[in-house]
Every structure is written in structure tokens, then in C-alpha cells.
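Visitor: coordinates only, no sequence provided:
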């Protein structure tokens, strides 16, 4: 048999993917015609998965996921919503006991085609692919910013296109015009062309008017498909493949599958496919030509399953080639039995009320009236999304687009996440993850939410370990967030959001193990051995402790010790030490044995102590500033080592000795010397008199102004609390003031930027107090404060007038005196009653 003609051919139902109007029409035709088999555009490997669509736990939106067995990150999706014609056809076939089969190009060729014909430039970044039969909507590994050819609902009407598709050129070797692939072509959006012909500049609005608001034709349910086929035939005659060169190969495979079905079932064959393909499937093409197009296609071994999908991923804004602008709205149109406008605006009112906006029944009634009036004024058969949106903005949102954006995100697009039954095929890692999610009551959700964890609680600690293990495996279900009002290492905050692409990440991570714990352990050990830098390994050790991967720690610690022994860069060692100390603290909170890690941290600290003085010599300004940050980090790390490190007391003594050497060496940059003095002063290892003496030496006339300014920056700059130190220590402030006033005019311009950076970091109140003190001059502060209550500064004694003024408030706060009697209020200015207040 060489082909079929329009009289004897199968029943071809050309649809718009994810079009609710097409879905209603498909259901009406199937009920009327009752075919013996239903053929659907989609990968044939998924035929065995079709019965799962009848499971009670299967809730769209869902997607068929295909991935290469040897390269799980290379994948493709075929999404289906409850209002997709393909899903309606599958459900009808299952409910009526009719065989349903997919007839598109097998995924084994699609995945290999993507690999050989395109490079994603991002190492196999998975992107949302298309639903069945979209004319090239699969984008499993498409380059960033590029889309594969699409069908009637995804392009501008006509646009210039460059050279033909490589895989299409390769496949175009058959006889006849089906194999003719031009070197240059135009890429056509059939839906856009039809809308433009009808005088519409918005294809979505045209589709609503002519399909969604007209309903299924009465009398002959096939009539809408006949009209659409005629329009597509004219377009194919005008534009050929329309730039969709891979469609030629796909259509050849579909024709062969249709022929096979007709041999088995006769004329009782119904085909549900994209309307763009109908003319090509109707055309009589020799079998030899179709087989020639398919000969020699590349292949890879592929696995398929069902995965949950979201309405957001069906939207055009997500980058989905065959996306629609309003999945939530289309789902409502398909599901609403009657009065769709009233039901929609009631949903909107419920959402706004849940967000604490005042929306009454009167608002809904008025919004319905306004939407219907707008539709009549605009000559539309029924109020559409634009009319209802305008009515919501005017009536319920008081003209504001802020709440309207919430309506768009939650309802027009929607955040619905589908579900698949547990019996669906899955890699062992996916099954283990699902089991853990159920046990820990962490259900994946499409809408983002925050999760607060208290690591002292068993369930929360397990949740934390799971999320950290998934992050280590590259499965970004949760991202750490800033805790609001919670402090301490036993608190964690996560931002959770489940994206459909994470199913691919889970399949990809399956190569590391069959359980989340085993896979994360293997991944950590492998990454540790492959790490090239010390700080990478220390970060990995921290991840292992956070994830509770005690089995991986020995390997990570061994690699860490080896890298630390070979690394001679003090900067690398200094960056690594704080991460190790954080790891020790996290280990303490989680009850993890960190003795080996503590030994490595102690050894790393010793190497920093030995190399730091030499590394701080002869540095330029930028290198000195970077080294100063290392000194701060090491100081904090040594202080936190505490009891965790062996010989902790000796470690701290050694570090103080290093700081003393840094503070007195002339070869060390001023910013590091000043910072070392400040750290010793804060720890009580340096007397104020000694600090003042060192400052006086540095700020003496013999020191170059730039070096002195750098010393000041290290001593009182960069959020170190230096402003308060100067406020409380008049001698230090006097030294800085005297030096600053003595800087020569020719050098002042050079030191001004550094001084501005130093003092601009102070709080406004601190800067104001310092200004007052400097204005009054050295030595005048105490006398000025004693003579003028309320002025800035500190007196030597107690100001009784000011203390008496707060006593009435203290009585109110502290209650009656020891005898249970309320003491008489003492007037301001007296000290009587102070005993009662105590």
C-alpha cells in the first residue's frame, strides 16, 4: 500500500496542543465515531505507560520523560495537562477499552538527534521539552536562547531563517518533496498567520474568539477539524515545511505507523496530532520514500516514565516552545460546566480574600457585569481573559496592578503540580527519595515555601540532612535562606520549590547509588579525590558534616590532609581554616564525630602561624587588604576552635604570639599591623597604654602619612567597632586628631580616600559624637559633660539629676518595694526613694 487519500484515509483530528477547545472537539468526535484504535502524537516507547493514565493517583499536569540511559542528563519532556487533546484522547481510549498508541518519532532517535545535531553550550542543561507532536518542541538539550522549530502556536507568523537544520539535511535523502530540505527557509507560525489573516494582532485572542467561545459545532462534530485541515493545507502549500525541517522525518514515521494500524484495524483509526501535520499525513507518499527518510538515524538507549509537571512550565514565559499564555485560565475553561466568567471571578475573589484584601460578593457581581459589558463593546461572543482581567483590575484591585500580578501568577498561569502513581517506572534513587519524602512529611510543591528547622529535633535534623545531601547531588529542591528572628547553629531556614526538571537531576544522580545516602556518599568521595584546590575540599568536608555523611569523611579528611600538606600558599590555608572550624561546630550540633577533622584543623592552623609573618611582608595595598581579611578569618577561627582542637590553649597562645610579631614588624603593611594591635587589645592581651604607645609611634611625624592612614584603617576601620573605641578612649582619639591636623597639605589628598573609607563605616550617632568631642578639643570632654547635662561625652562621676529623672519609670516597671507598699514618687532632682526603687 503506497498511501491513503482523503476519501479512504483515517480520521485525522488536527489539534492545538494544550487547547481546551480542541480537547472538547476531540472528545465529541470520539464519542460520535467510536474508533477501534486511537493513535496519538508522541514517542512510541511510552505505549507501555499509557495504562497508568487511568490510575487514581495520576493527576495532570504530568509529562512523559525520556532520558538516555548512559547519559541521564540528556532528556526530553512531553507535557500534558488535563485540558490537552492528547490527554483527553488517552483517557477516552482507556475508559472505552480501545487501544491507544503513540506514533511520533521514537525517543531513542530524538535524544541521539539532539546530541549529534546540537550543542547546548552548558554541559547538557535540561530544558522543558514539548508535548507530543508539537513540531519540534523537544528541547532536552537545546542551546541557551534557541528554540527548536514549532507548530501552530509558538512562532511569529513568518520570520527569516538561516541554513537548514543539520539533522533535517541528513534525513532528507528520500524521494519526493518530503525529502526536499531547502538551504534557507522561513519559519512559520500557522496560528499567527491565521490570526493575522482574520485581522487579529494577538493569536491567543483569535483562538479564544473562534474556538474557545464558539463551542463544538452542532450536527457534525468533525466539521471544525475539516475546516482547520483546509486552512493548514493552504499554509503547507504556501510555505512547505515552514522551516520545521525535522517534521519531515517525524511525519514519515507517523505515516508508517498509521499504515500499520490500518492493516490491523481497518478504517477504524483515529489520529490525534498537531494540525500542522495533518496535510502531510493525508498526502499519499510512497512507503519507500518514508523509509528512506528514516534510514540511518542515530540511536541511543532510552528509558521513559511519567513525571509530575506544573502549569507554570506549560506557560510560554517559562521558555517552553509550545507554551500557552494562560494555562490556569485554559484549565478553568475546560473544567467549568457552565457560567465560566462567574466561576472565574469567584476564584479571583477567593484568592484576594486569602491575601487579606477586602473583596465582597458585590465586587464579584459588579466585576461580572463589567466583563460582560466590555465583551459586548468589543464585539466578542463572550468575555475572555482580557475582559475579566480588566474587570478585576477596576473593581477588585482598585486600579492597582500589584494584586493583579498575584492573580496572574496564582490563577492565570497557576502553580498546580501534578502527581504520578507510585507504580510508574523510576530509577531506584527516585523511589528512595519518594519514600524519605513521605516519611519526613516533605511533599514536593510547585509553589515556593520557607521551612524552618530546629536541628535539636530528630525529624528536623533528618530533613536538614536530606536537603544537604540533595544539594551535594546537584538536586536543588531546597536552598538555604536567611533565618528571620532565629539565631544559633541549631537553626536552619530553607526555601523549597520543586521544579519538574529536578526529576531529570534525580535520574542523573542515580549513577552514584540506589539510595540518597549512598549516592551522596559516593559523590562526595569522588569530588574530594578530583578536587584541585584546598578550599574546595574544605567546603566539601563542611557539606559532608551538614549532610551527615560520616562514611565519606575519612576519604575527605585524608584528601584534605594531603592537599594541606602540599599547599604552600598561606592565603589558601587561611581561607580553608574557617570552613573547617564551621564544620566542627556543625558536627557538634549534629552529634557527628569530628576528632579527625579537629586534628586536621589544628595542623592547618599551625601551618598558617608559621607562614603568615613571612607572607605579610612587602605587600602592595590590594594584597595587604586581602591579607588583612585572612588575618580576621584566622583570628575568628582560632577563637572558635575551643575544646574541639587538641592543644587548644597552646594554639591560642601561638596565635597571640603571631599577632605580636605582625604588630611590631616594620616590613608588614600598616593595615595589618594596626589590625593585629586591635585584635590583641580586644582579647585583653594588650594594655590600653601599650596600644596608645604603639599608635603614638606610628602617628609620629617620621611615619609617611599613607602608612599611618593604613594603620588607622586596620586599627579602627571596617566595622570593627573602632568608632566606639575612639569615643570611649580619649587618648586614642586625641592621637588620631593630632596626627590628622598635622598631615602636610601636599599629602592630605593622598590619605583622604582611605580616611573616608575608615570613618564612613561608622554609625551616624558615633560619627556625630566624635564630631562633638573633636570640636571641644582634647581634655575638655569631662568638664563639658559635668557642666552641661545631656551633652555628648562621659563624666567622671554620677549625674544625680539625670538618674532621678528615670526613677518614676523604674517604679512602674519594677513594682512595689520589699514591704509591698508603693513608695511615694520623688520629684525630679532628688535622690529620695532610690532605695525603694532598688
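Guide: It's in. The shown structure was predicted, so the numbers you read here are calculated from the model rather than taken from an experiment.

Visitor: only C-alpha atoms from now on, for both contacts and neighbour counts.
Guide: Will do.

Visitor: contacting residues for residue 651?
Guide: 602, 605-606, 638 (Cα atoms under 8 Å, 6 or more residues apart in numbering).

Visitor: now do it against residue 658, distance only.
Guide: 11 Å (Cα to Cα, to the nearest Å).

Visitor: please apply the same query to residue 488.
Guide: Distance from residue 488 to residue 658, by Cα to Cα: 30 Å.

Visitor: neighbour count winner among these two?
Guide: residue 658 (18 against 8; other Cα atoms under 10 Å).

Visitor: just give the closest residue to that one, not the sequence neighbours.
Guide: Spatial nearest neighbour of residue 658, chain neighbours left out: residue 609 (6.4 Å); criterion: Cα to Cα, 6 or more residues apart in numbering.

Visitor: next up, a second structure to put side by side with the first:
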């Protein structure tokens, strides 16, 4: 550090360090410089006055991005306890000039996309003596100093020598003498960093040499205007380089020929969670909430912190009294003394909370880490900050729809019958189409209706970059989403991609984009003859028709395409299922289930379009599909898993009689059928899990089918059983535990019998016929429970069911 009387006042800090922030404020108060120079992108100079705006609330970040490639971006985050933020606010409050002096973002963003600038990764560093330098490893100066002082945790060392300075001598570290001299801690850190730079050179941070050359030039320029009455706030690692005597020519030579890109810059909200990431200043911290508390607590930080913890645990229903807080404070202080620390730090407070407030359990500590140690603070930026037009439109919509961005993840349930909720849904779907993942669809309330949606929302600072990238498509969310959908439709090559896009357009209410998407869909569907591709495409179209109803969207054209697609599948399915191997059959089984579910959503005979083979007039798609399944079920050249699946789907739809299902099963399980093929048929017919969670219940309630399976299984030869077992295990392992127990109990009791004996088989506890008198005895209690004393018996039984 240079004395302010003979040169610039160099204040080397740790980015986002509350102790450094307090020391910077004290040093600036003592020195009262005429100008403050801060490590940061000079393009942000014009935005510095916004830091004094009352609507600006940290954490915030400077976001710089390439104008022609918004995805190439970088952040310079600042929290309330960041030394840079403290220096900016001090300069604005005291009328001092304030500027950023780091390498301009126009160069740093261009260098980030240039493979010749690797920032020391994999390159040999200066000196060549240490293994770290020969291997091109990056040096963490705080970790090196902590290790030299005998600490295994850099965060704990920093707390002892900086954050807790003035409370006593720090063991194995520099003396904590900064309480009365605001410049002492900067002098000590400068000496420590000078020793590190002598040993490690640039420490693997090759780009720092260029940055430091630019900072030296900026300091020289400031001295010409303000003399030596300037203060420089920068990372402590850079202080030795800024005091090195170099020539202007040498520094300019380092900057010559640097790549450039056109750059835009603005302020964006940041979060405490993101402060833990290495971005911009490159100083990730593990506990921003804790650091914010240390900076904001005027005195007794441990007592205040443990009081916060107690309040959080009380809010979560745990019994925590003031006595717990007092005992935790005592224990934290005792642990600090035993460990030779000047003040209880985060480690001691966590240990004390675990022992005193959490009964030794680590489970509540996860909540404390998430809510307090890290925190969920989200900054705010005034509307006057520069922003791309798309961001301004998004901000307007967020306010209109009362959908505030939040750093914490939260669930949002929408009722699409309500105007506001429907508009929220459209916004979230449009943003997803633009690649702005603010919300993700989530499993919501139970029900089969289409008027409810559930979302999981969390706003991350990087979404500002995604919004800037999406700005190339339009100036409003609607216009941008429409243009993006049209572009994706014309460039898509796979039919499934276009059908998925059509679904997303309907969900997003992009009526202007639908004609383009529909033309692309019709073109791809006409050219694609692969049944598997058609089967992949149909479900999305069927869902689109279903959701179009609740959004009052005209889906007539889409219905015609979907119907034609379904009819083509019906025609091409049986040949496509012939001669498949095991993997191909398993894949086709998934297509069968998906198409079967999709066809249920298609328009009925009165509404269907005419597209399809041979047809003029409406087509009965469901009937054609049933015919195709029937051909599959009876064709010996089709793999057993598909024949069994086809039979099961027909049985579930009531298009296959139980006797016929039993006959098909009997044929499939006859002695002449290879055991592996028979097991595959069973897997297709009664396979549970996935799209058919009720497969096991079919066997529980239809003992004739269970008897057929049982009789076949007991007759499998021993030499073939090991080949059959994996298929059977896969089939029955998909059932719920209760279903497996019920099947086992039926087989154990011998109730699984086939043929006419099924009618005579008695299940223990159940009579062959209903006992009407015993059933009537339940009716008074049922009336009492339902509050329907005046209802007759028939109406009561209907209400009860």
C-alpha cells in the first residue's frame, strides 16, 4: 500500500468481504480522497450515479454483454458488504469522483471467446521453480496464506485476521491492530501479497498482467487530474503489481492488439446464492448471508446471529427459548476460546446451534444454511437503468400480472378459467419457448381437467442474459415468441419437433405463428412414412387439441392433421411391428401406449377431419385403431410383448371380451410356445408401472387370468425357467407392494383357478351372494356421515359411491 501523502492510497481488499468493506469505509473517511478508482469495467462509469438511487437495493451486478452475441456476457456482482459497493456509495455521498479502472469489458468479452487467451490454464507460469507454476495451476492467495498460518480452512483464517480484527490478537496470523489505525490492515495484506507475487508471479492468472497494465495507466491519468489525492480499491492480489515501477510504453505494449467486441452494459438484480459463484470479480464466498450479518451488525454479532437462528427455528415449529440462545452463545464462545480464535465464527455458531437448539441433529441445519447462511436476498434495480426493449416489456408484464421475480423457489398453481391466471400461463409458456426458464411445469393438484397448471418458479440473474439473447427476436415477449416459433418451424427437420412446437404454440397462445407451424407440420407429416416417427408426433398434437379447448383456440386445422396422422398409423402399424427384435419391440410398445392415449383425445366421428386413407367424410379413428390392435393381437409374426399389449388395450376399452382375452392368453401360454415368448406376452398384457400402473389389479380381480398365468408358470421346464425369470421379475416388480401381496395371497390360498371352477371358488370372508339385511344395517350410519337423513336408499347409495 502506498501512503496517501506520497502517492495513491491503494486499498487491497477481498471482494465481498465485510471486514474489508468496513476497513475501506474507515480508510476513506480518514483520507477523504478527491477521487476513488475501483476495480471494474470502465463502461459502467455512466451507470455509477444509479447506485445512489433509493430504488437501487443490493445485491446487484453490472452485466456486460456483446451486442451481437448477448450470450457472451459477464457479471460484476456487488453486495451491501462488498468493498466496491461501499467505495461507490462513499464517493457519491461525499461528492468525490468515482471511476472503474479494470480492463474494459469490450476486451474481456472478446478474450473470453478467443482460444488464445486461456488465462494461464495449462500454460507455464513465470519462474518455473514451483510445481504449481510448472503445471500452470492457478494460485488462490487466501488459501496459500491460510495454509502458511497453519489453517486448513481459508474462510476461517480470513475471519480471524480480517473479519474479527480489533477483538484481540489472531493466532498464527498478523496482529489485529486495525481497530485504531484504519490503514494498518491494508499494509499487512499488501506485504503478504507482495511476498506471494514474488514467489508465484501471476500465479496462473496470465490475464491479470494485461488488466494490471490497464489499471496502472488509469491511475496515471487520474493523478494528472487529482494529484495524489486518489484512492484505489482493488483486489489485494493486484496491489504489488500496481506499485511496480513500469513505463507507459511497456504498459501500452501489453494492451496493444487486444480483441474487441461491441458491448452493452447495465445494472441487474443479483442474489446471495449467486455470490457463491466465481463470476466477474471471481471471489465466490460460501456464506453470503453470514457475511451480510457481520457487516450489518453494529455490535454483539454472535448474539444477534443466534437470535436470528432461534427465530427461524421457531417459525418452523421447533421449541427454542431464550435460554437456548443464551446457552448457545456461551457454547460458541467456549469453542472459540478452545480453538484459539478471537471471536466465535460461523463454524462455532453452527456447532453450538446443532448441540443446543437441534438436539445434535443435522437436519435443521440444512434449513439454517439455506435461509440464513446463504440467504435468499434478491436485489432491485431502478427502472431508469438501461435495458433491452424485451426486458422492459417483461418487467411491465410482471407488474401487470403481479408475478414478482423471486430468488427463492416457489410453486404457483394457476386456474386457467381466470383471466389473470390464464395470462400468467401464456407469459410463462412464451418465455420457455424463448429459452428463458423462469418457470418449469410441475406436478400439480390431482385431477384430469385441463384448466389447471402448476409451475415451479425461481428467478436467477443469468435469466437477464437469456432475455438479452431473446431480444433479437422482437421487442415484446409476444412478438419475440412468435418470431422464434416461426423460425423454429421452418428450420425443424424432425416431425416430432414440429408437433412439439405446435403444442407449445397453443399453450403460449401464439395464434399468428400457428399457420407457419401448421404448414411445416403438414409438409413433414406428408413426407415421413416411418410409423415410429408418426407415433412420436401424435401425442403432442392430441394434447394440443385438448389444451386448445380451454384456451378457446381454433384447432380445426390441427385436428385434421392429427386425425390424418392417426389413420396413417393405423394402416402402417401392423407391418411395422413384424419381425422386431427385443429392443425394437420394447420401443414400439411405448409407442402403442402413447398412441392409444392420444387417440382418446382426438375428435370423435362427428368432428374428425377427412384426412386419411380412402376416405371421404368423417372417419372413426377409434374404430380403425381397434382394428389395428386386433390384427396385432392375432398375428404370430408380431413379438409377444406387442401381441400381449394389444390384447390388454382392447380389453381395457371393452372391445375384447373376457372370454376372448382368456383364449388369447391360453394360446400364448400353450406348451408349444417357447417360454421366453410366452413371458414376453405376459409382460405386454399385465406389465405394470409406466403407462399401466393397474396391470396387477387386473390379475387380482380376474382370477381366471391369474389361474392361466399360474398354471403356465408352474409348467415351465426347469432348464427354461432361468431364461424366463428376468422377464417375469421385470413385469411383476412394477406392481405396488400391496398388489404383489394380494397376488401372493391368492396364489397361496389356491384361489387362482381357471375355467368353470372359478365361479365356485370362495374367498375367505366373502359369501357367494350379497346379504341384503347386513348391507341395510349400514345405511343409518351412512346417512349420519353424509348428513342426508331424509334421502331415500337409492339416492343415498348413489351419493355414497
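Guide: Cool, the structure landed. As the structure is a prediction and not an experimental result, all values here were calculated from the model.

Visitor: re earlier: the residue nearest to residue 658 of structure 1 matches what in structure 2?
Guide: Residue 609 of structure 1 maps onto residue 570 of structure 2 when the alignment is built from TM-score structural alignment.

Visitor: have a look at how far, on average, the helix or strand where that match lies is from structure 1.
Guide: Residue 570 of structure 2 is part of helix 556-576, with elements assigned from DSSP states H and E. Using mean Cα distance after the TM-score superposition for structure 1, helix 556-576 of structure 2 ends up 1.0 Å from its aligned counterpart in structure 1, as a mean over the superposed pairs.

Visitor: residues in structure 1 aligned with the helix or strand that that helix is followed by?
Guide: Next in sequence after helix 556-576 of structure 2, counting helices and strands by DSSP H and E, comes helix 582-599. Per TM-score structural alignment, the counterpart of helix 582-599 of structure 2 in structure 1 is residues 621-638.

Visitor: measure residue 28 of structure 2 to residue 286 of structure 2 for me?
Guide: Distance from residue 28 of structure 2 to residue 286 of structure 2, by Cα to Cα: 28 Å.

Visitor: who has more neighbours out of those two?
Guide: Legend: neighbour count by other Cα under 10 Å for residue 28 of structure 2 and residue 286, higher for residue 28 (21 against 16).

Visitor: which residues does residue 714 of structure 2 contact?
Guide: Residue 714 of structure 2 neighbours (Cα under 8 Å, 6+ apart): none.

Visitor: how about residue 522 of structure 2?
Guide: Contacts of residue 522 of structure 2 by Cα under 8 Å, 6+ apart are residue 561.

Visitor: now check residue 50 of structure 2 against structure 1: what is it aligned to?
Guide: Using TM-score structural alignment, residue 50 of structure 2 sits opposite residue 52 in structure 1.

Visitor: burial of its match, as a residue count?
Guide: By other Cα under 10 Å, neighbour count at residue 52 of structure 1 equals 17.

Visitor: please apply the same query to residue 756 of structure 1.
Guide: 11.

Visitor: buried residues, the match of helix 582-599 of structure 2. List them.
Guide: For stretch 621-638 of structure 1, the neighbour count (16 or more other Cα atoms under 10 Å) marks 624-625, 627-631, 633-635, 637-638 as buried.

Visitor: and that stretch, how far from the chain's centre?
Guide: The chain centroid and the centroid of stretch 621-638 of structure 1 are separated by 32 Å, computed with Cα atoms, centre = their mean, to the nearest Å.

Visitor: do the same with stretch 453-470 of structure 1
Guide: Stretch 453-470 of structure 1 sits 20 Å away from the centroid of its parent chain (Cα atoms, centre = their mean).

Visitor: mind listing the strands for the stretch 701-801 of structure 2?
Guide: Remark: strands of the stretch 701-801 of structure 2 are absent; assignment by DSSP state E, counting those that start in this stretch.

Visitor: try structure 1
Guide: Along structure 1, the stretches classed as strands by DSSP state E are 11-15, 37-40, 62-68, 71-80, 100-102, 158-163, 184-188, 269-274, 302-308, 449-454, 478-481, 491-496.

Visitor: closest one to residue 563 of structure 1 among those?
Guide: strand 478-481 (28.3 Å; Cα to Cα).

Visitor: the closest one vs structure 2, average offset?
Guide: Looks like 1.0 Å for strand 478-481 of structure 1 (mean Cα distance after the TM-score superposition for structure 1).

Visitor: which residues in structure 2 does that strand match up with?
Guide: Going by TM-score structural alignment: strand 478-481 of structure 1 matches residues 439-442.

Visitor: before we move on, what about stretch 22-37 of structure 1?
Guide: The aligned range for stretch 22-37 of structure 1 is 20-35, by TM-score structural alignment.

Visitor: centre of the chain to the matching stretch, how far?
Guide: How far stretch 20-35 of structure 2 lies from its chain's middle: 41 Å, per Cα atoms, centre = their mean.

Visitor: what sits against residue 61 of structure 2?
Guide: 75-78, 267-270.

Visitor: give me the distance between the corresponding residue of structure 1 for it and residue 313 of structure 1.
Guide: Under the alignment by TM-score structural alignment, residue 61 of structure 2 pairs with residue 63 in structure 1. Distance from residue 63 of structure 1 to residue 313 of structure 1, counting by Cα to Cα: 10 Å.
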